[in-house]
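Visitor: give me coordinates for this.
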Amino acid sequence: MALPAVALVVVAALTACGAGTGTTTRDVPAATVPAAGAPGTANTAQGRAGAGTRTRLPTRIPGLGPRTLAWIPGDARQVLVVTGRARDANRSEAVLYEHTGSGWEAGPAWPARNALKGWTDDHWAGDLRSPIGVFTLTGAGGLLPDPGTELPYDRSDAFSVSGTGFEGEPLEGSFDYVIAIDYNREPGTTPLDLTRPLGADRGGGIWLHVDHEGPTQGCVSLQERHMEELLRALDPDRHPVVVMGDTASLSK
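Guide: Take a look at the predicted model:
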């Protein structure tokens, strides 16, 4: 018997979350992409000065090498940097950098998780690795009502999920809040959109979503309160992007 339409969407989303493929500025020759480091960069969350101390904001985002900086569009004024501990690790850290006009200011460092087997710069469906690269953030959604984001937000029961993850942890609530990472998808559409410009064999459905206390299939997960903060912070007029990968890859 055929599955209901909603069930089909959820199954597709679960399969996709971690098997993405996609279009990313890293596929464009650096010479055609304005260097994001030119306007400025932010200090790390750990390196920010304490209360009452004034410091000059850095002009380049720390930890990112020239190749990675060249992937970032020149008009991006919000950059979420997700840094993996190692190439094969599934723990990472996320920091939102915002350009103030004089440099990049870092937000707090949030614990994050990525795919079970770590990272890859050649992502294929089912490889259980998160894609390395720079991707725009243009659409959001979730099972819960819009928490106050300026991104287009699709509240739908199709974000319901059940079952268990790789470590036996419950998956329920993982898609309460979701931000689509524009990797092999049509930018600006709902995260539930199944269009895959590069073909299904390259995967898709790479999201930022709520942490379920275990590694993902390819997405990046944050604690629920941090997802809420991120959703409220992102501003389409500031052209937000996510820069994601292991430390060594991002430093190139």
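Visitor: when you work out contacts or count neighbours from here on, use the C-alpha atoms and nothing else.
Guide: OK.
Visitor: what segments of the stretch 101-250 of the chain are strands?
Guide: When secondary structure is read from DSSP state E, counting those that start in this stretch, the stretch 101-250 of the chain shows strands at 104-113, 119-120, 130-131, 133-142, 153-155, 178-181, 207-210, 220-222, 241-246.
Visitor: show me what the third one is packed against.
Guide: For strand 130-131, the packing partners by 3 or more CA pairs under 8 Å, 6 or more residues apart in numbering; DSSP states H and E come out as strand 119-120, strand 241-246.
Visitor: list the buried residues for stretch 120-139?
Guide: 120, 123-139 (16 or more other CA atoms under 10 Å).
Visitor: endpoints of that stretch, how far apart?
Guide: End-to-end distance for stretch 120-139, by CA to CA, to the nearest Å: 24 Å.
Visitor: please give me the structure for this one as well, since I'd like to look at both together:
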Amino acid sequence: MHIAGAVRVVVSAAACGVLLTTLTSCGDGNDPQKDGADSSTAAEGGRSKAPTTDLKRIPDVGDRLRSKIPAESRQVVAVYGEGKNSPDSTVVLYTKSGSTWDRKAAWKGHNGKKGWTTDHHEDDKRSPVGVFTLSDAAGVLPDPGARLPYTQTASIQAPHYWAKAAWHDFDYVIAIDYNRVKGTPPNDPTRPQGQSKGGSIWLHMDHGSGTSACVSVSKQAMEHILRTLDPKQHPVIVMGDRADLRA
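Guide: The predicted structure is shown next:
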């Protein structure tokens, strides 16, 4: 992890799928979500009484995406989008013990304000469907006890010409390894697949509405996830609308 590289990242680095130098925000300016608390009844597939322990596989994730989860991964953040064109989602944390999975926590969340896509491009306002590793974290706030390499930096702070509801979006972030270089701070602007494929897709704090392409959850959820994800467990995120996830 090139922690020292954080000081070389300029304030105009990409954030949440758009450049901080643009007028585009991660949200649409709606009021922030008021509850923001862990959802003890939220469940994969919308089933509040679904089994939560000794699961043979991640629920409602079909063979296509399940085959892309690395065999060594023992921590999965699953993002169940409510619909192809919906900004609403449920975020569930699973951990593997032996050969089975346990659901550890679930939260209300948001994704791209226009929903999901299997062919993400810059500024399409849709989150990319897929399986991505989780390697690097950062935030405006001090390290809350993250196990992933964490860079505290003011360079990712949301500008105050954005809607006030979004000012704290990047207090905590985890880079989703889509079109980025692992081992660099989340706001490193390098995009191996090119600028047109978008980038800087993050898991970050929620402001109560859809994002430009990121996934967002409450501050409490971010703290819990940061303190739980362990590089030694090879964490990944599996994300998409329910139909694509089941395919």
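Visitor: TM-score of the superposition?
Guide: Overlay of the two chains. TM-score (TM-score structural alignment, normalised by the length of structure 2): 0.82; 216 aligned residues with a CA RMSD of 2.2 Å.
Visitor: residue 13 of structure 1 is nearest to which of the strands of the stretch 101-250 of structure 1?
Guide: Of all the strands of the stretch 101-250 of structure 1, it is strand 207-210 that lies closest to residue 13 of structure 1, at 9.4 Å by CA to CA.
Visitor: all helices for structure 1, in order.
Guide: Ranges of helices within structure 1 are 5-16, 66-71, 224-233, 247-250, based on DSSP state H.
Visitor: corresponding residue for residue 140 of structure 1 in structure 2?
Guide: The alignment partner of residue 140 of structure 1 in structure 2, by TM-score structural alignment, is residue 137.
Visitor: quick one, what contacts that match?
Guide: 146, 148, 149, 150, 151, 172, 173, 174, 175, 185, 186, 226 (CA atoms under 8 Å, 6 or more residues apart in numbering).
Visitor: switch the cut-off to 6 Å
Guide: 149, 150, 173, 174, 175 (CA atoms under 6 Å, 6 or more residues apart in numbering).
Visitor: corresponding residue for the second one in structure 1?
Guide: The equivalent of residue 150 of structure 2 in structure 1 is residue 153 (alignment by TM-score structural alignment).
Visitor: one more: residue 180 of structure 2?
Guide: Aligned partner of residue 180 of structure 2 by TM-score structural alignment: residue 185.
Visitor: just to check, its match is in contact with residue 194?
Guide: No: if you go by CA atoms under 6 Å, residue 185 of structure 1 and residue 194 don't touch, sitting 7.5 Å apart.
Visitor: contacts only, for residue 145 of structure 2.
Guide: Neighbours of residue 145 of structure 2 in contact, by CA under 6 Å, 6+ apart: residue 227.
Visitor: same thing but at 8 Å, please
Guide: Here residue 145 of structure 2 is in contact with 226, 227 (CA under 8 Å, 6+ apart).
Visitor: before we move on, what about residue 80 of structure 1?
Guide: Residue 80 of structure 1 is in contact with 94, 95, 96, 97, 240, 241, 242, 243, counting by CA under 8 Å, 6+ apart.
Visitor: shared with structure 2, which of those?
Guide: Here is what carries over to structure 2 from these, by both residues aligned by TM-score structural alignment, their matches' CA atoms under 8 Å: 94, 95, 96, 97, 240, 241, 242, 243.
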